[in-house]
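Q: I'll drop the sequence and a predicted model, then ask my questions.
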Amino acid sequence: MATTSRSREPAVLAARRDALQVDARAGRIRRVLAIRFSRLGDVIFTTPALSLLHERLPGVCIDYLAGGPAGALVRHHPAVNEVLRFEPGWHRPNWVLRRPWLVREIARRGYDLALVFESDQPTRDWLERVCARAGVRHVMSRSSLVQPAGLPPAVHSCEKHLRLLTPLGLVPDARPYEVFPGPEDIARADALLRAHAAEAVRPLVGIQAGAHYTRFPDRLLRSVGLRHKTYKAWPAAHWGELARRLVAERGARLVLTGTAGERALAEEIAARAGAPPELAPLVVAGATSVGTLAALVARTDVFVSIDTGTMHLAAALGVPTVALFGPTDSAHHGPYGQRGTARVVRSGIACSPCKKPARKACTLNRCLAELEPKQVLAAVEELL
């Protein structure tokens, strides 16, 4: 069904929901396509919905359409049958050029239901049209969802995704997000640790200090008023002090993760740690695949990160996680469902968290600059 103003009218949405419920009760929902483009954390946020669907409707076959390497995070998920990868790039005309291929791929698999987990409305609308063109019988997204009666408004992104399953008669429950590394990635991660004599050193502490828009070039970000996510950054000097104290006081071996664009920052933190040769930090920023990164993070004893996808990766793997939050709201984007194994640390200043317009205009980043290393270290100590 094409996305139009009429298709968003309450009566039309209710009719679509009722038709889906009829097919679900009759057992006619057999093949489902879950769709989420974008980054690591965005894909991880969909995993509670995948688990609920797999558990409550065990006969349903679920495929996953991902927009990049983040699809590796659900390749070994028990609920997922196959991961399809669609990479049109950031240049919008590429989406038009590759649309026929995507329509054919979806059509030949004969899906009964598409769950479009996208938060960006233009992308969501485009995907709804693609699925309708491919003959998918039912397409559900936030745009087509009627707020279920008797349920409070969803707050966290995971909860918003879980709500897409309510037309199937599935009541959302509290369940964590989860990631399952594959055996080949586990083998690569273990080999990497052995090569650096790090597998036997404890504690092994992971650090993710950067959060970049890795999919988009700088000139595009500037054209739409964005910058690489420096508003989430904790000062390098603070990271260095935390690293130094972890090495000196706990004898920790550090594993510094990130993208290739964050490698310089990771190397700076490693240098500031002042570690002896036997505890030299392992810098893997830009040197691993997403799957190997997941397996490597799973080997750490505690993971310290700003608000980024790797933080969610650590929490989803069950690794004790310390999450540094400043301008963003942990109620919406914080560790989800990890009872007792995650700590959110803030400076506590009054303007944090803030809304996006203020976030873009702020150049001081006081909410993170005033978060002291001793506060973060105390949270790490609680979890070690």
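A: Received it, and whenever you're ready, just let me know what you need. This one's a predicted model, so the numbers in the text were calculated from it and none came from an experiment.
Q: Please count neighbours and contacts with C-alpha atoms only from this point.
A: Fine.
Q: Contact partners for the closest residue to residue 324 other than its chain neighbours?
A: Among residues not flanking residue 324 along the chain, residue 306 sits closest, at 4.6 Å (Cα to Cα, 6 or more residues apart in numbering). Counting by Cα atoms under 8 Å, 6 or more residues apart in numbering, residue 306 touches 208, 209, 210, 211, 232, 233, 234, 323, 324, 325.
Q: wait, which of those is closest to residue 293?
A: Closest to residue 293 out of these is residue 208 (11.5 Å), distances taken as Cα to Cα.
Q: contacting residues around the closest one?
A: By Cα under 8 Å, 6+ apart, the neighbours of residue 208 are 256, 257, 258, 303, 304, 305, 306, 310, 311.
Q: try it again with 7 Å
A: Residue 208 makes contact with 256, 257, 258, 304, 305, 306, 310, according to Cα atoms under 7 Å, 6 or more residues apart in numbering.
Q: Just give me the closest of those to residue 340.
A: Checking these one by one against residue 340 (Cα to Cα), the nearest turns out to be residue 304, at 15.2 Å.
Q: In addition, the following structure is provided for comparison:
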Amino acid sequence: MQRVLVIRIGRLGDTLLATPVIEALRQAFGPGVEIDFAASPGASAFILDLDKRVNRVFPIAHRSTPWRLHRVKRALERHSHQFPYDLVINLECGHECDDFIRFVEHDKFLGRPLVETQHRKERHCVDTEKSIYADFLGRDITREAGTSLKLKLDTQQLLVPAGVKYLVINPGFSGLGKAGYRSHRAWPESHWLRLVELVRKDSGWPVLVNGTAAEQTFFPGLLEAPGVHSLMGSSLPTLVQALSNAQCLVSVDTGTMHLAAALATPVVALFGPTNPQLTGPYSKKVASKVLVSGVDCQPCVKTAAQRKCTLNRCMTGLSPEMVYDACLQVVPA
């Protein structure tokens, strides 16, 4: 039996975009391959712990902390000496995890610091990560792998009756409400309200609104609209079940978008300042639709243009009618 450690220490979206390696490993070594992950604590570690294909998760907070001062890193080091890894795959592009090669007992190591891995704006970040292991696991195997989850979950009680079709929308994103943070990824609440109106008028579907508990204050009118049910502040298992049974998710660029794609739920993704070629939904099993308004300054993330932006044309230019039409295109007939 092959034993593998995958290193990807990031937010939930980053973790979900790393999941193609799981299926690639299972195709290369068989379903009995033992896959461990070094991942961020919180939602990233939690979702991997729920995945039936993952053996063990080492939640690494503060990845730059020296090994001798880091309890979980020391536990991983001891574990690897007792059960050496046949393969370690470092999917990080930064240098913070370069020292795993020194402390983790292994036979074969892929990724930094042995090779420099850099994201390119014209290539999806998943394809960049795949380039680390494609030659070793097989290019055909790697090419076919998409984001996926195989979760062990208890049934959660949802806000809509069993058998009723519904839509999930995700208007919030990380950073919303933080002091000094410009909400360039936001779609106006008036647009969300119009989308709900279109859905209710045309299909009659209820609409579930996802977000953190803190985000409720940003969308008061949306949460009070007819036919809307709030998922805000719900647990991750509840969100997983809601997405798994939904007709479609409409979301701005955030981790929930990648969660739906990994669960094989159709996605309509609204992109503004960020680059969908780099971080768009990446599923091989279900249709997704990425919408961009096509203004000349797009994408602008982390540029002077974004810092100076006051109109947010790239998001306001996406009409609710356009978004609803996209929903109808991706929802199974």
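A: Cool, the structure landed. These numbers were taken from a predicted model, which means no experiment stands behind them.
Q: circling back: would you format the contacts of residue 208 of structure 1 as JSON lines with distance to residue 185 of structure 1 and secondary structure included?
A: Formatted as JSON lines, the contacts of residue 208 of structure 1 follow (distance: Cα to Cα, whole Å; DSSP: H, G, I helix; E, B strand; the rest coil):
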{"residue": "256", "distance to residue 185 of structure 1": "18", "secondary structure": "strand"}
{"residue": "257", "distance to residue 185 of structure 1": "16", "secondary structure": "strand"}
{"residue": "258", "distance to residue 185 of structure 1": "17", "secondary structure": "coil"}
{"residue": "304", "distance to residue 185 of structure 1": "22", "secondary structure": "strand"}
{"residue": "305", "distance to residue 185 of structure 1": "22", "secondary structure": "strand"}
{"residue": "306", "distance to residue 185 of structure 1": "24", "secondary structure": "strand"}
{"residue": "310", "distance to residue 185 of structure 1": "16", "secondary structure": "helix"}
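Q: now, among those residues, which is nearest to residue 14 of structure 1?
A: residue 310 (38.0 Å).
Q: Map the residue nearest to residue 324 of structure 1 onto structure 2.
A: Taking TM-score structural alignment, the alignment pairs residue 306 of structure 1 with residue 252 from structure 2.
Q: Same question for residue 356 of structure 1.
A: Checking TM-score structural alignment: residue 356 of structure 1 goes with residue 302.
Q: who touches stretch 100-115 of structure 1?
A: With Cα under 7 Å, 6+ apart as the test, stretch 100-115 of structure 1 has contacts from 29-35, 130-131, 133-141.
Q: Can you convert the contacts of residue 208 of structure 1 into TSV and add a column each for distance to residue 24 of structure 1?
A: Putting the contacts of residue 208 of structure 1 into TSV (distance: Cα to Cα, whole Å) gives the following:
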residue	distance to residue 24 of structure 1
256	46
257	43
258	42
304	42
305	41
306	41
310	36
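Q: Between those residues, which sits nearest residue 48 of structure 1?
A: Taking Cα to Cα as the measure, residue 48 of structure 1 sits nearest to residue 310 out of the contacts of residue 208 of structure 1, at 17.4 Å.
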